[in-house]
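Undergrad: Sequence first, predicted model second:
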Amino acid sequence: MIAYIKGVVGELSPTEAVIEAAGVGYQLAISLNTFAALQGKETAKVYVKEVIREDAHDLFGFFSKEERTLFEALTSVNGIGGATARMVLSAFAPAELAEVIQSEQTAMLKSVKGIGPKAAARIVLDLKDKIGTLLSNGTIDVAPSAGGGIATADKERAEEAISALSTLGFQPAAVRKVVAAILKEEPGLDVQQIIKRGLKEIK
């Protein structure tokens, strides 16, 4: 079992990262939170969860242990696979997701692509107590995760770009993560530039 991979960030996109360690490039499926955290880094330590099925051997990568813990919790819910869990983790930072589940905000969960009313209810029912335990023992920190903020100077343009991209049919939560990552990498971009970058990077 692979616990983590520490090495060079060889390739990076909003959905995948390739981390090179000891001459081997490991292709990892990642969330938008991890994408934002890895932006601009030449080397990184990425926590890993292996998902092995008869027809596939997938590696999911996470910038924090908290995110990996929540991924494991989500995939323990009947009907929630790795791809859907990654979508949920792209929509919410770990602390945000813990709060959503704890406060039974099924409407927020239903806003994530692939999560219907029944799945949202199952997530809350199955994980509320588990998340409470993880919060109380410090496994999940209530502090916001790193990498998601938008600088005050960029906020007005960011909101315009988020609104425009959301109107085009992209999930608002996913759009916000990508726009934050874009402006972290290149502060000061105008609205049109943010939208053009966003169209290329949002999956």
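TA: That came through fine.

Undergrad: When you work out contacts or count neighbours from here on, use the C-alpha atoms and nothing else.
TA: OK.

Undergrad: so what secondary structure elements neighbour the helix or strand hosting residue 47?
TA: Using DSSP states H and E, residue 47 falls within strand 43-53. In terms of contacts (3 or more Cα pairs under 8 Å, 6 or more residues apart in numbering; DSSP states H and E), strand 43-53 is packed against strand 4-12, strand 56-62, helix 65-75.

Undergrad: Below is an additional structure, to be compared with the one above:
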Amino acid sequence: MYEYIQGKLAELAPAYAVVETGGVGYLLHISLQTYSEIEGRSEVKLFTHFVVREDAQLFFGFSTKTERELFRQLISVSGVGGNTARMILSTYSPRELQSIITTENAVLLKNVKGLGLKTAQKIIVELSGKLTALFDGEDGPLPVAGNGDAVYDEATAALVMLGFPKAASDKVVRAILKEQPDISVEETVRMSLKRL
């Protein structure tokens, strides 16, 4: 129904973006991949997937059509909803996810919060062979270096927004920043998601 929303980036957080166009602000739920690609921009174009549920109407936004199509493939699997698909795309880049599915690595896939081994295996079985056509030379996001305090604050806030306890998020982010002081916010959150 809606292909994309283009306009002024009014607000940005690791889990959502508000895009203002025509005097209306649209809240779009985004992955960390999309967050890293639109961070610092004033104007954005996000490809959308619109979900109508009994209790809500939601927009999911993506910086590329490839990421949106991957999201759609994920939610086509029984037991995988929009938030789980977004969590998967926040934990693994589209290329990493393709590799996990191609190599049938369900153990690695179940590291995503809220994803059990059976659902991970179901994703691999149902999407095996379907993802090859999605990747037509698109590269993943480039890492963005930041200072430790800003990275700590943003990464911890992102994890709390994604539903992790503040204390656990704080501990994991501090450990990662101690190991790699020049890491980007996106990579910090990805590594944290794998450890939580």
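TA: Sure thing, it's come through. Keep in mind that this is a model prediction, so the values were computed, not measured.

Undergrad: Quantify their similarity with the TM-score.
TA: Scored against TM-score structural alignment, normalised by the length of structure 2, the superposed chains reach a TM-score of 0.75; 166 aligned residues with a Cα RMSD of 3.1 Å.

Undergrad: Between strand 4-12 and the strand holding residue 47 of structure 1, find me the angle.
TA: 100 degrees (axes from the mean of the first three to the mean of the last three Cα atoms, to 10 degrees).

Undergrad: Including mean neighbour count, could the helices and strands packed on strand 43-53 of structure 1 go into JSON lines?
TA: Formatted as JSON lines, these follow (neighbours: other Cα atoms under 10 Å):
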{"stretch": "strand 4-12", "mean neighbour count": "17"}
{"stretch": "strand 56-62", "mean neighbour count": "19"}
{"stretch": "helix 65-75", "mean neighbour count": "20"}
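
Undergrad: Mind checking those for the one nearest to residue 133 of structure 1?
TA: Closest to residue 133 of structure 1 of those is helix 65-75 (Cα to Cα; 12.0 Å).

Undergrad: angle of the closest one against strand 4-12?
TA: 90 degrees.

Undergrad: out of the helices and strands packed on strand 43-53 of structure 1, nearest to residue 156 of structure 1?
TA: That would be strand 4-12 among these, by Cα to Cα, at 27.2 Å.

Undergrad: returning to what we had before: using a markdown table, lay out the helices and strands packed on strand 43-53 of structure 1 together with distance to residue 117 of structure 1.
TA: A markdown table is the format used below for these (distance: least, Cα to Cα, whole Å):
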| stretch | distance to residue 117 of structure 1 |
| --- | --- |
| strand 4-12 | 33 |
| strand 56-62 | 26 |
| helix 65-75 | 15 |
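
Undergrad: what's the closest of those to residue 18 of structure 1?
TA: Distance to residue 18 of structure 1, taken as Cα to Cα, is lowest for strand 4-12 among these, at 4.9 Å.

Undergrad: Provide the angle between the direction of the closest one and the direction of strand 56-62.
TA: 90 degrees.

Undergrad: Contacts for strand 4-12 of structure 1, please.
TA: 17-22, 25, 35, 39, 41-48 (Cα atoms under 8 Å, 6 or more residues apart in numbering).

Undergrad: same thing but 10 Å
TA: Strand 4-12 of structure 1 has contacts (Cα atoms under 10 Å, 6 or more residues apart in numbering) with 17-28, 30, 35, 38-49, 61-63, 65.

Undergrad: Which stretch of structure 2 lines up against that strand?
TA: Aligned using TM-score structural alignment, strand 4-12 of structure 1 spans residues 4-12 in structure 2.

Undergrad: mean distance, the matching stretch to its aligned residues in structure 1?
TA: Here stretch 4-12 of structure 2, set against structure 1 after superposition, deviates by a mean of 0.4 Å using mean Cα distance after the TM-score superposition for structure 1.

Undergrad: How much space separates residue 129 of structure 2 from residue 100 of structure 2?
TA: 12 Å (Cα to Cα, to the nearest Å).

Undergrad: swap in residue 69 of structure 2?
TA: Distance of residue 69 of structure 2 to residue 100 of structure 2, given as Cα to Cα: 17 Å.

Undergrad: and if you look at residue 63 of structure 2?
TA: Here residue 63 of structure 2 is placed at a distance of 22 Å from residue 100 of structure 2 (Cα to Cα).

Undergrad: quick one, which of those two is more surrounded?
TA: Remark: of residue 63 of structure 2 and residue 100, residue 63 carries more neighbours, 21 against 18, as counted by other Cα atoms under 10 Å.

Undergrad: Hmm, the more buried one is touching residue 49, no?
TA: No: using Cα atoms under 10 Å, residue 63 of structure 2 is not in contact with residue 49, being 11.8 Å away.
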